[in-house]
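1. model this:
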Amino acid sequence: MHFTLYINPQTPGPEMDGAIMDAAVENAIRADQAGFRGIALTHHHFSNYNTYGNSFVFGAYLASQIKRAWLLMQVAVAPLMHPLELVENANLLDQLWRGRFIMGIGSGGSPLEFEGMGRDPALRGNLTEEVMAVANRAWEHKPGDPPLEYRTQHSSGVMRGRIMPGPYREGRPLMARASLSDHGWADAGRRGQPLFFGRSPVERVTQAMKVYDASLAEAGWSKEQVEFCKDWTTMQKTVLIADDDDTARQLIEEPLSNLHRLGQAAFAAYGAEQQKAVTGISSDDPAAFRKSFVEGATIIGSPETFIENLKRYEDAGVRHVALHINFGFMRPEITRRTLDLFIDKVMPRFS
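-> Sure thing, here's the model as predicted:
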């Protein structure tokens, strides 16, 4: 089994942003040295849900400091971006990471982020298709081709030159599909792309892997491509490891409460129904939020409990797990303890 460090630290406010980003860099370097396969960045704006905001710039900053791990974009929210800027940013990271870069594409959905960028979240599916159609044409555009004319609902123009830089890999950077639906899982298999998903209990993960594996097989991809896709198909889990189960359950209460308040603040202007449409649950019900998050999104406990739970996902066909260890304004010493226990006690059992 492979492991990625999923860097998505929330922030209580601007006075803590710098320290939280410093800790994120420190954790990324520690994970790389310990043999993690990847470092994953997320793509959020305005809501305090992601401290560094611009994941492409943050990824460029990490490039010279991470020696072996790959960079995963989990995920780029395509409808919030200009299509040519998306291509330019992806190519730059592909160059800086020397091809050790996989960009997942997702449609997002947070109304706070969409409103801030002047987008309608109800149209996110169509907007994603529009942006990616132009992006794909830009990757296919060669020097000497006629000018690239394009138009989406939020951008238009004529590109007479070329995208700079070109990608490190031939054609375009490696791409992945982010989805929580059967349709998305099957689509990733048809495209021969790794699948990024998370916040699912083991029963749902088992279903995802069956759909995805069947789609890969039906599409007729080579054995090498299938193995690559399955190695980089990544399930994301929020994790907390402590010396014993009782301590872990106690320590997660504070960050869970902080996450609940953060969700309430992010959706305050949009209502509980809008939050439920995006996240599947309303933060108006703290008990339901906690139950849904703990059961679907987390693995918590002692190293022994963590190993036992992780093996259930391994048995379901999961080869790669992205670990979200810094969440809900978590105290740095708790994050460090989780990472240390994982490296020392858990990783050796799966290497």
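
2. going forward, measure contacts and count neighbours with C-alpha atoms only.
-> Will do.

3. Now do the strands in the stretch 251-351 of the chain.
-> Here the stretch 251-351 of the chain has its strands, by DSSP state E, counting those that start in this stretch, at 298-301, 320-324.

4. ok, Glu113 to Ala138 distance?
-> Distance of Glu113 to Ala138, given as C-alpha to C-alpha, to the nearest Å: 26 Å.

5. Minimum distance to Trp221: which of the strands of the stretch 251-351 of the chain has it?
-> strand 320-324 (20.1 Å; C-alpha to C-alpha).

6. What are the buried residues along the closest one?
-> Neighbour-count burial for strand 320-324 flags His320, Val321, Ala322, Leu323, His324 (criterion: 16 or more other C-alpha atoms under 10 Å).

7. likewise stretch 181-199?
-> The neighbour-count check on stretch 181-199 (16+ other C-alpha under 10 Å) flags 184-190, 192-199 as buried.

8. Spatially central residue in the chain, please.
-> The chain has Gln74 as the residue nearest its centroid, 2.3 Å off, counting by C-alpha atoms, centre = their mean.

9. let's see this one next to it:
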Amino acid sequence: MRFSVFLNGRTMSADADKQLIVDLEQHALLAGKLGFDAIFLPDHHFNGYMPVASDSYMFASYLAAKLPDMHFGFSVTSVPLHHPVRFVERINILDHLTKGKLLVGIGSGTTPEEMIGFGVNYKDAGRIAEENLQAAEALWAKKVEDEPIELHGFHKGKVLQRIAPGPYGRKHARLMPVAMKESSITRAAVNGWPAFIPAFTPPQIGGTDPISHVKKYFASYHDQLLAAGHSDDTVADALSWTTHSYQAVHLAETDEQAHEEMLRILTSYQEAIDREAAFNAKAESDDANKKTDRTGHALTEEWMATWCLYGSPKTVIGKLRAYQEVGIGNILCGTTTGPVTEERMAYANQTLRLLAEHVFPAFK
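-> Coordinates of the predicted model:
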């Protein structure tokens, strides 16, 4: 089982952005020193909502120069907000900079406030994401001598030659769909790509039995992956990166200490969420941007059961055994969840060290 770090820290004011960037860089370097397999970055915009995520490709390229052996991933790129040409170009460049160690999570986005900032209506996001992904595949395949590719969807353009640079390997970097919709499961399986395996089924986002949802989505993805006729190496690679995500991971010496500290982390996190919700309410003032699902309060049993992993190393090992038995290859650990303060970073670094010293040996 692999372990990856999710740099999902927030700020609550502009004057905190500078220190957050420094802190997340140092946290990533510590993860590299301790033997984590990958650094994943989100793709979010505005309102202090994960400041480095406003251009996570740029931040990943900076970290890649300092961590040449590290894999890098995105959880997940909001595809409707990226012009297909820029999407393909940036992936190809980062594919070279990481020497093929790139995993590009893809999705249609979750936040109306972010959508309207880029002129996208929330109700159109799924359609635009599909348009963009089809255009991206055509752009990746285009040779100089081929006919021009014209984009006629939400994003427009005409490409006469080819995308430069070309991919690092024989094919373009691995994309990672979220294995919730049947079309996304099929896209991952047919291409031999890893997938994110959800722990809930909309419209309910959260619950006290996340493993049942993980088993359901993993089984559908796994069956299609095996049926696609890939080589054993392709299947093994895809499964080794197939990911279960935790928004908040926190370890301490005892279960009692971990629980107490997790409640402190989630109290600050919920304060940030409440502030962001006020702006989203303004974005949802028309029907084109209404959300159809809602995420529950972070301090409820349902939210914590779905999105959190916490406890002593022994307890965390026990919880992760169930996911190992399902076949999950990669655990994505949100170690910087919530507003990043000095105390929050101390908790985050404590978690990295306890994972590396006590949990890794049980799974590697």
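
10. quick one: TM-score?
-> Both chains were compared after superposition, and using TM-score structural alignment, normalised by the length of structure 1 their TM-score is 0.92; 346 aligned residues with a C-alpha RMSD of 2.2 Å.

11. Now do the contacts for the aligned residue in structure 2 for Pro255 of structure 1.
-> For Pro255 of structure 1, the aligned residue in structure 2 is Ile265 (criterion: TM-score structural alignment). Going by C-alpha atoms under 8 Å, 6 or more residues apart in numbering, Ile265 of structure 2 touches Thr337, Gly338, Arg344.

12. what about structure 1, which of those residues hold up?
-> Counting by both residues aligned by TM-score structural alignment, their matches' C-alpha atoms under 8 Å, structure 1 reproduces these contacts from the contacts of Ile265 of structure 2: Thr337, Gly338.

13. could the contacts of Ile265 of structure 2 go into TSV alongside neighbour count?
-> Putting those into TSV (neighbours: other C-alpha atoms under 10 Å) gives the following:
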residue	neighbour count
Thr337	25
Gly338	26
Arg344	20
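
14. Output the contacts of Ile265 of structure 2 as TSV; include the columns distance to Ala356 of structure 2.
-> Conversion of the contacts of Ile265 of structure 2 to TSV gives the following (distance: C-alpha to C-alpha, whole Å):
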residue	distance to Ala356 of structure 2
Thr337	19
Gly338	22
Arg344	19
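
15. Now the host helix or strand of the residue nearest to the centre of structure 1 on structure 2. Mean distance?
-> Using DSSP states H and E, Gln74 of structure 1 sits within strand 70-77. Average distance, strand 70-77 of structure 1 versus aligned residues of structure 2 after superposition (mean C-alpha distance after the TM-score superposition for structure 1): 1.3 Å.

16. Contacts made by the helix or strand just after that strand with the rest, please.
-> Following strand 70-77 of structure 1 in sequence order, the next helix or strand is helix 83-96 (DSSP H and E). Contacts with helix 83-96 of structure 1, where a contact means C-alpha under 8 Å, 6+ apart, come from 56, 59-60, 63-64, 78, 100-101, 103, 131-132, 134-135, 138-139, 163-169, 172-173.

17. follow-up on the earlier one: so which of the strands of the stretch 251-351 of structure 1 is nearest Cys229 of structure 1?
-> The closest of the strands of the stretch 251-351 of structure 1 to Cys229 of structure 1 is strand 320-324. By C-alpha to C-alpha, the value is 10.6 Å.
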